[in-house]
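Please find the sequence and the predicted model below.
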Amino acid sequence: MSEDDMAPSTPAERHREIAAVFADRVRGTTDWDVPAPVEGWDARGVVEHLTTWYPAFLAGSGVDFPPQPSAADDPVAAWDGHTAAVQALLDDPAVADAPIDNPHIGSMTLAQATDMIYTTDVFLHTWDLARATGQDDRMDPQVCAGLVEGMAGVEDAMRSSGQYGPRVPVPDDADPQTRLLGFIGRDPSWTPPAG
């Protein structure tokens, strides 16, 4: 196996890779007002979600996050500034390895928390933005399979958080991406409404 075939092994590497794919979809978006697969959201709302909840999470854990442009004004600038700031946190061992306490996830390092809840969220919402805007919406099948397996053990907690819709039934022999989308409450066959 070559180095290029190896999966990213650290939270910083995983974020860099997953955020770069999302950034490509951000730059490929030509209409920010198109509906997204999450009910009530549009393409701009996908970026707004990712660029607002994570800084709020960090603030609740006592970590400062530098102010960034608003996705309401400029989704591209908002994403570029936000993701660079996240990467800077993860690339700084003193920050990444610092313990944080959060009432929802307990005690862990900032890097572990970011990897578990934020980077995963970016990965999932990449499909939302890509599907809404007609871009490549294929997801890494190994990551999809791993997420489905990992989430299955905490499904009750996930559903009770209000962050995930009810499961969407998919065929038993569905590929990992379809299984993941159905598990998190997305309709894998969703397309934007016509007109």
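Received it, and whenever you're ready, just let me know what you need.

going forward, measure contacts between C-alpha atoms and count neighbours the same way
Fine.

ok, now which ones touch the most centrally placed residue in the chain?
Nearest residue to the geometric centre of the chain (CA atoms, centre = their mean): Val122, 1.6 Å. Applying CA atoms under 8 Å, 6 or more residues apart in numbering, we find Val122 in contact with Ile18, Ala19, Phe22, Leu50.

The third one and Thr126 touch, don't they?
Yes: checked against CA atoms under 8 Å, the pair Phe22 and Thr126 is within contact range at 5.3 Å.

okay, the two: which has more neighbours?
Thr126 (26 against 22; other CA atoms under 10 Å).

Tell me how far that one lies from Leu181.
Distance, Thr126 to Leu181, by CA to CA, to the nearest Å: 12 Å.

ok, now Ser161?
17 Å.

Then Asp175?
For Asp175, the distance to Leu181 - CA to CA - is 10 Å.

Any idea how many residues pack against the closest residue to Met158 other than its chain neighbours?
Closest residue in space to Met158, ignoring its immediate chain neighbours: Tyr164 at 6.6 Å, by CA to CA, 6 or more residues apart in numbering. Neighbour count of Tyr164, defined by other CA under 10 Å: 15.

Equivalent analysis for the one 5 residues further on, please.
Applying the criterion other CA under 10 Å, we find 15 residues in the vicinity of Pro169.

do the same with Gly81
17.

That one: what's it in contact with?
Gln68, Pro69.

what about it, which SS state?
At Gly81 the chain is in helix, as set by DSSP: H, G, I helix; E, B strand; the rest coil.

ok, now how distant is it from Ala23?
11 Å.

try Met116
According to CA to CA, Met116 stands 20 Å off from Ala23.

and here's the other structure:
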Amino acid sequence: MNAIADRYRIRADAFEGKVAAVRPGQWGNGSPCDEWTARDVVGHIVDMHGAMLRPFGRDLSSASSVEEDPLGALRAARADVEAILTDPVLAATEQETPMGKVTAEQHIDQVVSADMVIHGWDLARATGQDDTIDPGEVARMWPEAQSIPEVMRTPGAFGPGIVVFGPEVKVPEDAPLQDRLLGLMGRDPQFH
């Protein structure tokens, strides 16, 4: 395997573990993402997996819906994306994205793979799980988070209803790096 596929697998395993740990009565809990429940967070991740397939003219495989079975829907979406990452030709296929031309594996790495890290925190916070983000992930994401272009914070800039990052949440400069990262990503690290 390559580094991108390995990183995806590690991130997907962590996110899937959080989904598996949600108790039935917690799916309607509010999350740090405005207007999203815990179920909506998983729905977004499943939808983003589908977005990674569209350049190939593919859709998500038939599976349970996020409404019926969030874990099953995530596992099916994950298998669809892993099929691209493990196919050297598909993984290297270049495609146009809102941020320029990149390979499919780079697009997956930059979008849905990274998304699972931050949305894993959202899901954990919404459902009372351990919300510690791997310090290596925090360190990896920190440099780019410090220079998020304003267009990435503009609702609808990448299509109707799409919000990439919310407005920055001010966090003390001496706060832990995870909290400062979350603030740059539009999250209130104190959300309960």
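On my side now, so go ahead. All values reported here derive from a predicted model rather than from experimental measurement.

TM-score for these two?
In this superposition the chains share a TM-score of 0.88, using TM-score structural alignment, normalised by the length of the second structure; 182 aligned residues with a CA RMSD of 1.7 Å.

rewinding a little: neighbour count for Met116 and Ala23 of the first structure, which is higher?
Neighbours per residue, other CA under 10 Å: of Met116 of the first structure and Ala23, the larger number sits with Ala23, 18 against 13.

Identify the residue of the second structure aligned to that one.
In the second structure, the residue equivalent to Ala23 of the first structure is Glu16, according to TM-score structural alignment.

Which of the helices or strands spans its match?
Using DSSP states H and E, Glu16 of the second structure sits within helix 3-21.

Enumerate the positions of that helix that are buried.
For helix 3-21 of the second structure, burial by neighbour count (16 or more other CA atoms under 10 Å) applies to Ile4, Ala5, Tyr8, Arg9, Arg11, Ala12, Ala14, Phe15, Glu16, Lys18, Val19.

for it, packing partners?
Counting contacts by 3 or more CA pairs under 8 Å, 6 or more residues apart in numbering; DSSP states H and E, helix 3-21 of the second structure packs against helix 70-85, helix 104-108, helix 114-127.

Now render these as JSON lines, adding distance to Pro143 of the second structure.
JSON lines is the format used below for these (distance: least, CA to CA, whole Å):
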{"stretch": "helix 70-85", "distance to Pro143 of the second structure": "25"}
{"stretch": "helix 104-108", "distance to Pro143 of the second structure": "17"}
{"stretch": "helix 114-127", "distance to Pro143 of the second structure": "14"}
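
And those helices: which comes nearest Glu94 of the second structure?
helix 104-108 (6.0 Å; CA to CA).

mean deviation (superposed) between that closest one and the first structure, please.
Once fitted to the first structure, helix 104-108 of the second structure is off its aligned match by 0.4 Å on average (mean CA distance after the TM-score superposition for the first structure).

Where in the first structure does that helix align, residue-wise?
Under TM-score structural alignment, the match for helix 104-108 of the second structure is residues 110-114.

what sits against the match of Ala23 of the first structure?
Glu16 of the second structure touches Leu71, Leu74, Arg75, counting by CA under 8 Å, 6+ apart.

Contact partners for the equivalent of the first one over in the first structure?
The reference is to Leu71 of the second structure. Counting by TM-score structural alignment, Leu71 of the second structure lines up with Val76 in the first structure. Applying CA under 8 Å, 6+ apart, we find Val76 of the first structure in contact with Val26, Arg27.

Arg23 of the second structure now?
No contacts exist for Arg23 of the second structure under CA under 8 Å, 6+ apart.

I'd like to know how far it sits from Ala38 of the second structure.
Look at Arg23 of the second structure and Ala38 of the second structure: by CA to CA, they are 11 Å apart.

what do you get for Pro189 of the second structure?
To Ala38 of the second structure, Pro189 of the second structure is 17 Å away according to CA to CA.

which of those two has more neighbours?
Taking other CA under 10 Å, Pro189 of the second structure and Ala38 do not tie; Ala38 has more neighbours (24 against 20).

Spatially nearest residue to that one (excluding sequence neighbours)?
Leaving aside its chain neighbours, Ala38 of the second structure sits nearest to Trp27 (5.1 Å; criterion: CA to CA, 6+ apart).

Number of residues surrounding the aligned partner of the one you found in the first structure?
Trp27 of the second structure maps onto Trp32 in the first structure, with residues paired by TM-score structural alignment. Residues near Trp32 of the first structure, counting by other CA under 10 Å, number 21.

quick one: contacts for Trp32 of the first structure?
With CA under 8 Å, 6+ apart, Trp32 of the first structure has these contacts: Asp42, Ala43, Arg44.

hang on, the earlier thing: show me which of the buried residues of helix 3-21 of the second structure is closest to Gln129 of the second structure.
For the buried residues of helix 3-21 of the second structure, the residue nearest Gln129 of the second structure by CA to CA is Lys18; the value is 7.5 Å.

give me the stretch of the first structure that stretch 134-141 of the second structure matches.
Mapping stretch 134-141 of the second structure onto the first structure (TM-score structural alignment) gives residues 140-147.

Thank you kindly, that will do.
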